[in-house]
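Student: below are the sequence and a predicted model; questions follow.
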Amino acid sequence: MSAWLRAEADGALILSLHVQPNAKVTEFVGLHGEAMKLRLAAPPVDGKANAALLAFLADYCALPKRAVTLLSGQSARTKRVRLDGADGALQARLRALG
């Protein structure tokens, strides 16, 4: 697995992300060190960027919003996110990003 994507024993995935808020469009950009860079079309104000990040990941991964959890980085650009209920197809799709 990539350094930014880690599988847990319980089947969950942990993503290490570098988030750039205030972008024109929300999209994965590529690797940024040992994290996946993600441009986010939301301002870093009042938790809006974190909410937009979790909603984007839930949609991209076809998971319910409750399955996507921000583990760390609430007020930082470097974030760790947990995805519960990820299958092999999702792992392959994410691995292909970087």
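Tutor: Everything's here; your move.

Student: when you work out contacts or count neighbours from here on, use the C-alpha atoms and nothing else.
Tutor: Noted.

Student: now do the longest helix seen in the chain: distance to the chain's middle.
Tutor: Determined from DSSP state H, the single longest helix within the chain is helix 48-61. What separates the centre of helix 48-61 from the centre of its chain is 8 Å, taken as CA atoms, centre = their mean, to the nearest Å.

Student: next helix or strand past that helix?
Tutor: strand 68-72 (DSSP states H and E).

Student: ok so, going back, what helices and strands are in contact with the longest helix of the chain?
Tutor: For helix 48-61, the packing partners by 3 or more CA pairs under 8 Å, 6 or more residues apart in numbering; DSSP states H and E come out as strand 68-72.

Student: got another, please set it beside the one above:
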Amino acid sequence: MVLSIYCQPGAKLTKVVGLFDDSLKISLQAPAVENQANELLLAWLSKQLKIPQKQIQFISGQNSRKKRLEIWGLISPDQIIQALMPK
């Protein structure tokens, strides 16, 4: 499964804030310096989706706010939506 994400680094909290330009918008607590935001994004997604971090991989956008991630394993699109929906 491919997930399109728009990241907003330097936020107060890491959370899903909604949709932006056909992507899931996520605010990240880490700054966009020395790959910190990307590392936080992968760790946060892994925790939220309850899957190992090695099951999430960048397809594109490591140096951009707009990212595409591949998620694989025994997780359905519905499970991803439920885990990431703003609460």
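Tutor: Structure's in. What do you need? Note that the coordinates shown come from a computational prediction; the quantities given were computed from them, not determined experimentally.

Student: coming back round to it: what angle do the longest helix of structure 1 and strand 68-72 make?
Tutor: Calculated by axes from the mean of the first three to the mean of the last three CA atoms, to 10 degrees, helix 48-61 of structure 1 forms an angle of 130 degrees with strand 68-72.

Student: ok, and the closest non-adjacent residue to the corresponding residue of structure 1 for residue 57 of structure 2?
Tutor: When structure 1 is aligned by TM-score structural alignment, residue 57 of structure 2 is paired with residue 69. When the adjacent residues along the chain are set aside, residue 69 of structure 1 lies closest to residue 82, with 5.1 Å between them (CA to CA, 6 or more residues apart in numbering).

Student: what about the aligned partner of that neighbour in structure 2, which SS state?
Tutor: Residue 82 of structure 1 maps onto residue 70 in structure 2, with residues paired by TM-score structural alignment. Following DSSP: H, G, I helix; E, B strand; the rest coil, residue 70 of structure 2 is assigned to strand.

Student: isn't residue 70 of structure 2 up against residue 42?
Tutor: No: using CA atoms under 8 Å, residue 70 of structure 2 is not in contact with residue 42, being 11.0 Å away.

Student: can you pull the contacts of the match of residue 57 of structure 2?
Tutor: By CA atoms under 8 Å, 6 or more residues apart in numbering, the residues touching residue 69 of structure 1 are 54, 81, 82, 83.

Student: so which of those wins on neighbours?
Tutor: In terms of neighbour count, residue 83 stands highest of the contacts of residue 69 of structure 1 at 24 neighbours, by other CA atoms under 10 Å.
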